[in-house]
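Participant: Here is a sequence with its predicted model. Questions after.
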Amino acid sequence: MDSFARRFHRQTLLTVLPVLLLLLVIALAAGAPARTRGTDAEATAMMDRAEEFLRRDGVDAAVGAFASRDGQFIDRDLYPMLLDHDGVMLAHGWTPALNGTNLVDLRDVEGKPFMREALETVDKQGAADVTYQWLDPLSGQIARKTLHARRLALNGASYTLAVGVYR
């Protein structure tokens, strides 16, 4: 009986252990995307840093600083954007080729005029959170994104500073 119990125990362990290890790997993999994604709190902190930078160094300096891959303004999928009152992109962290482009009529993949909504809400309320569908630069897939934006006044001019968070 003792030998049977040991064989049974060993057989059970050999069956259950791989399943437990597989569950552990799945649990760890499920948590991995959270580490590669910026959070709402991190986006707000980045906007705070970007605002401090803009107040200290000015709008012209933001063009290079926001887009520097080795700088303080690109963190995983988080990056700042600065637009003028009319919706012209002045400094884009991920795609500096957009600088100088009027984006007020920019729409997401579903046709939502998210940039107009953000600019108008910021103009009326001082801040906006607009959710839309956009290409995720890390995955290459269309994903939900929330643009956190705020009004920023510098030298008598009004700007919109924003950082988006992929969902």
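Facilitator: Looks like it arrived, so ask away.
Participant: all contacts plus neighbour counts: C-alpha atoms, from now on.
Facilitator: Noted.
Participant: What helices and strands are in contact with the longest strand seen in the chain?
Facilitator: Identified as the longest strand of the chain according to DSSP state E is strand 142-154. Other helices and strands packing on strand 142-154, by 3 or more Cα pairs under 8 Å, 6 or more residues apart in numbering; DSSP states H and E, are helix 40-57, helix 114-125, strand 127-135, strand 157-166.
Participant: Below is structure B, check it against A:
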Amino acid sequence: MKKMIKFLISICCAIGLSTSALAAERGTAAEATELVKKAIAYYKANGKDKTFAEINDPKGQFTNKDLYLFAGAVKSGGVTLAHGANPKMLGKPLGDLKDVDGVYFVRKINEVASSKTGYGWVDYKWPNPTSKAIEQKSTYVERVDDIYFACGIYK
């Protein structure tokens, strides 16, 4: 019986450690917001071309853990200008893109970016490039000029 208890305790510890390791690999809402603000500062200092090139670099300064940035044109139906995880999205209008629940999340991102404040959060489901699973995602979006910068967290 003592061996069984020790075994169960060791299993629980292993699960706890792997869960902690997984949580440590996930970005937080604060980190996502900080990454967007860092990109905006970079954009203001370096312009569009350098900023988009840096965002598109999967090993660049705008990726951290499972966080990556993307940017879009606010008034163009969600044309993707930069994307840190999927270069196939570049130049494409994604306004008709839906998640698995039918949420037009790019439209919602554009609505937030076009709002009076120009910033906020949008919730939807999306494939996590790290885990490859469809997961709940919340994306922080902030507008500068006619561009939105965004970074999402997987939950």
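Facilitator: Yep, it's here. Quick caveat: nothing in here was measured; it's all calculated off a predicted structure.
Participant: Got a TM-score for the pair?
Facilitator: The TM-score (TM-score structural alignment, normalised by the length of the second structure) is 0.90; 152 aligned residues with a Cα RMSD of 1.5 Å.
Participant: before we move on, back to that, name the residues of the longest strand of the first structure that are buried.
Facilitator: Using 16 or more other Cα atoms under 10 Å as the test for burial, strand 142-154 of the first structure gives 145-152.
Participant: cool, stretch 20-37 of the second structure as well?
Facilitator: Buried positions in stretch 20-37 of the second structure, judged by neighbour count with 16+ other Cα under 10 Å: 26-29, 31-33, 35-37.
Participant: Over in the first structure, find the residue span it aligns onto.
Facilitator: Stretch 20-37 of the second structure corresponds to residues 31-48 in the first structure, going by TM-score structural alignment.
Participant: Just the terminal-to-terminal distance for the matching stretch.
Facilitator: With Cα to Cα, to the nearest Å as the measure, stretch 31-48 of the first structure spans 27 Å from end to end.
Participant: Check stretch 119-138 of the second structure too.
Facilitator: Taking Cα to Cα, stretch 119-138 of the second structure runs 13 Å from one end to the other.
Participant: Can you give the distance of that stretch from its chain's centre?
Facilitator: Here stretch 119-138 of the second structure shows a centroid-to-chain-centroid distance of 7 Å under the convention Cα atoms, centre = their mean, to the nearest Å.
Participant: once the structures are aligned, where does it end up in the first structure?
Facilitator: Taken onto the first structure by TM-score structural alignment, stretch 119-138 of the second structure occupies residues 127-146 there.
Participant: Could you report the distance from Leu154 of the first structure to Ala91 of the first structure?
Facilitator: 15 Å.
Participant: of all the helices and strands packed on strand 142-154 of the first structure, which lies closest to Ala5 of the first structure?
Facilitator: For Ala5 of the first structure, the closest of these is strand 157-166, at 53.0 Å, according to Cα to Cα.
Participant: Pull the contacting residues for the aligned partner of Phe70 of the second structure in the first structure.
Facilitator: Pairing criterion TM-score structural alignment: the partner of Phe70 of the second structure within the first structure is identified as Met81. Contact analysis of Met81 of the first structure by Cα atoms under 8 Å, 6 or more residues apart in numbering lists 66, 89-93, 161-163.
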